[in-house]
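Engineer: Provided below are the primary sequence and the corresponding predicted coordinates.
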Amino acid sequence: MIDFRSDTVTRPSKTMRNAMANAEVGDDVYGDDPTVNELESWAAKRHGFANAMFCSSGTQANLLALMAHCQRGDEYLCGQQAHNYKFEGGGAAVLGSIQPQPIDNEKDGTLCFKKLAAAIKPDDSHFARTTLLSIENTINGKVLSLEYMAQARKFTQRNNLALHLDGARVYNAACALNVDITEICQHVDSMSICLSKGLGAPIGSILLGSEALIKSAKRWRKMVGGGMRQAGIIAAAAKIALEQNPEKIQQDHDNAKYLAHALNQLDNISVNVAQVETNMVFATFTEEIDMADLVEQLKHQGILLSAGNPMRLVTHLDINQSDIDNFIQELKRTLTKSS
């Protein structure tokens, strides 16, 4: 199958599978898993944080960060399109009793600091306490600049807020900016990194932060059922993803541009190629095309897509230019047949 639905669909490499099969393991709830411990220690040092915690998913890592930063009745600021607000089941509110205060994202994915400042609540018992700003890099494939990251840091310092980065695809951001990952990390108090998207691990995310924050987050992780036992089996693949696969992300970005240009050559489809900054392409189809039917027809040809208009297509480790050429050929054939 050629799968453009997301970069979460990547399969572990042979190197990862061998590492998983041979990983040294222990009980991670007791802190006894040497492979998990090595991953966490390495990740903390690599990204410039005091400590790190291996989590089962990005949703879990973000939730634990919010719960470690905020007390019950506190509030966090975020974007209307923020993953930890819109797509993670309302966990902060449901499980953490933390009130989200979403702000409209600007077209480039940023949040306006004037709007954020206006949303901060007065120190008054009538209001939730605003304690945290959560931002996302990348967001819908768009990259937040280093200048914006620095401005966000200054904003939170002026307003006595902590700053969390949902960095599910932060390595895509670093690649697009052509900087070392630490140039982004330096501006935030905590950060999650999804290891099972562009980095290609089968399972897991890492949460980075201070010693105190990670200690609190570990307690919350146990409470919500996230304590894992012989997790070294998946941590072994996660470490390979962090060590070896960041250098492969540029190929995903190049393939996304290649895909965008190819789609733009077809009738009934338009793509703003200039807005393809990382590994996501958003293609707009003309109204007469039945998107659900198109997706179903291409599925029978071994091509998986997410229905929607615009349609999001994501390149990743398991997509190459030959796959894109095959997809374009089948898409063109299907559109011609349907017209």
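Structural biologist: All right, it came through fine.
Engineer: alpha carbons only for contacts and neighbour counts from here, please
Structural biologist: OK.
Engineer: so where do the helices sit in the stretch 51-200 of the chain?
Structural biologist: 58-69, 83-86, 91-96, 113-119, 146-158, 170-177, 182-185 (DSSP state H, counting those that start in this stretch).
Engineer: in the third one, what counts as buried?
Structural biologist: By neighbour count, and taking 16 or more other Cα atoms under 10 Å as the criterion, the buried residues in helix 91-96 are 91-93, 96.
Engineer: the strands in the stretch 1-150 of the chain, which residues?
Structural biologist: Listed in chain order, the strands of the stretch 1-150 of the chain (DSSP state E, counting those that start in this stretch) span 2-3, 51-55, 74-79, 99-103, 129-136.
Engineer: A further structure is provided below for comparison with the first:
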Amino acid sequence: MTPAIDLISDTSTRPSAEMLAAMSRAPVGDEQLGEDPTTQALQDRVAELLGMEAALFLPSGTMCNLIAFLVHCRSGDEIITADTAHVFGSEGAGASAFAGAQFRPIPSPDGIFSGLQLEAAIRAPRYRSPRSRVVSVEQTSNRGGGSVWPLTSLWEIATVGQGHGLAVHMDGARLPNAAVASGHAMAEHTRGFDSAWIDLSKGLGCPVGGVLAGSAAFIEEAWYWKHRLGGAMRQSGVLAAAGLYALENNLERLAEDHHNARLFGSLLAGIDGLTVFPENIETNIVFLDLTESAVDAHEVSKHLAAEGIRLGVEGSRRMRAVTHLDVSRADVERAGTVLARILRDQAAAA
């Protein structure tokens, strides 16, 4: 049963009545034959937003990343990314399992690394070494507390990567959040990148899907992998319609989620033994570190659940809250107030 206030992730969003109505009205056809007008409209729209030639609607964001690596890499290649990156720690090592590629992680607490760090990670060509093939950045950085890569940093990575013959890929699961937070269009974030994608099922509120974009030649190759991985669909316009609705109605409102995340963090400020990360909350992700407290995150979670509130538990001393369109300001105020009380009560009882 879904809690009354669910802050475990922005994937908890459910389609609104208006989105469901748009889905029910969608004109559809066979997407594999190029006959689904709604899917094509979504792909064209995302390609335009990301400044790319073409795009491909896929069932999930993980598949977007995996297909990008399958197109860019061959067995024995290496993908350079942050050690906090979702592709490195939270996608079942798909690039290794399917593409035969390994990751070369760059230590980066906030998920953002520099051109100099990238230069240092690129391997010199040797027969005995894996080949540096791809650099992947995550915008926003999930484990970095929703941190936003500055445009200059993204452009630096693109310049260095392409200067060394690497493909440059963006895991743009929360790129819409970054665009709204920074005030810069998504195409500015992806300038110089070979591939990028956005997730529809996070802050945009769709029930499923992601859209991968790149050059026309890249998307042509991506189609092969879409079929091989079982990602081909038929009348996918029913789902694509949700994406079109979200891009029209749910994009700019992401700013509300960012305001609510900052409010949540402020309600927990000053509690002994609790550290709120990041210190300056940029988007919709807030981490809670209980390392300096005697309180166990699993126990806190149980008490929250009894009050109809859910946060993510990342370990005995770490929790995560993610704001989204199904959580109002009043919900956030209640969740923060209740959590503060529970933390104080648990600390007093320890």
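Structural biologist: That came in fine, so what should we check first? All of these numbers come straight from a predicted model, not from anything done at the bench.
Engineer: hmm, back to that, now the strands of the stretch 1-150 of the first structure in TSV, with mean neighbour count and distance to I328 of the first structure?
Structural biologist: Putting the strands of the stretch 1-150 of the first structure into TSV (neighbours: other Cα atoms under 10 Å; distance: least, Cα to Cα, whole Å) gives the following:
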stretch	mean neighbour count	distance to I328 of the first structure
strand 2-3	20	11
strand 51-55	26	37
strand 74-79	24	34
strand 99-103	20	37
strand 129-136	24	31
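Engineer: corresponding residues in the second structure for stretch 159-166 of the first structure?
Structural biologist: Aligned using TM-score structural alignment, stretch 159-166 of the first structure spans residues 164-171 in the second structure.
Engineer: typed the wrong thing, it's stretch 82-89 of the first structure
Structural biologist: Here stretch 82-89 of the first structure aligns to the second structure at residues 85-92, judged by TM-score structural alignment.
Engineer: What of stretch 179-191 of the first structure?
Structural biologist: Aligned by TM-score structural alignment, stretch 179-191 of the first structure corresponds to residues 184-196 of the second structure.
Engineer: what's the answer for stretch 291-303 of the first structure, then?
Structural biologist: The alignment of stretch 291-303 of the first structure onto the second structure (TM-score structural alignment) spans residues 297-309.
Engineer: to the chain's geometric centre, what's the distance from that stretch?
Structural biologist: Relative to its chain's centre, stretch 297-309 of the second structure lies at 26 Å (Cα atoms, centre = their mean, to the nearest Å).
Engineer: who wins for proximity to Q230 of the first structure among the strands of the stretch 1-150 of the first structure?
Structural biologist: Closest approach to Q230 of the first structure among the strands of the stretch 1-150 of the first structure (Cα to Cα): strand 51-55, 12.3 Å.
Engineer: The closest one vs the second structure, average offset?
Structural biologist: Once fitted to the second structure, strand 51-55 of the first structure is off its aligned match by 0.3 Å on average (mean Cα distance after the TM-score superposition for the first structure).
Engineer: Can you give me the stretch of the second structure that that strand aligns onto?
Structural biologist: Using TM-score structural alignment, the partner range for strand 51-55 of the first structure is residues 54-58.
Engineer: hmm, who's touching the matching stretch?
Structural biologist: Applying Cα atoms under 8 Å, 6 or more residues apart in numbering, the contact partners of stretch 54-58 of the second structure are 39, 42-44, 46-47, 64, 209-216, 219, 222-223, 226, 231-232, 240.
Engineer: Equivalent analysis for stretch 244-257 of the first structure, please.
Structural biologist: By Cα under 8 Å, 6+ apart, stretch 244-257 of the first structure touches 171-172, 175-176, 198-200, 273, 276-281, 314-317, 319-321.
Engineer: can we see that at 6 Å?
Structural biologist: The contact list for stretch 244-257 of the first structure (Cα atoms under 6 Å, 6 or more residues apart in numbering) reads 199, 278-279, 315-316.
Engineer: Could you export those residues as JSON lines, including neighbour count?
Structural biologist: JSON lines is the format used below for the contacts of stretch 244-257 of the first structure (neighbours: other Cα atoms under 10 Å):
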{"residue": "L199", "neighbour count": "30"}
{"residue": "T278", "neighbour count": "28"}
{"residue": "N279", "neighbour count": "28"}
{"residue": "T315", "neighbour count": "28"}
{"residue": "H316", "neighbour count": "27"}
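Engineer: Of the strands of the stretch 1-150 of the first structure, which is nearest N268 of the first structure?
Structural biologist: Taking Cα to Cα, strand 2-3 is the member of the strands of the stretch 1-150 of the first structure nearest to N268 of the first structure, at 21.8 Å.
Engineer: What mean distance separates the closest one from the matching residues in the second structure?
Structural biologist: Its aligned residues in the second structure lie a mean 0.4 Å from strand 2-3 of the first structure after superposition (mean Cα distance after the TM-score superposition for the first structure).
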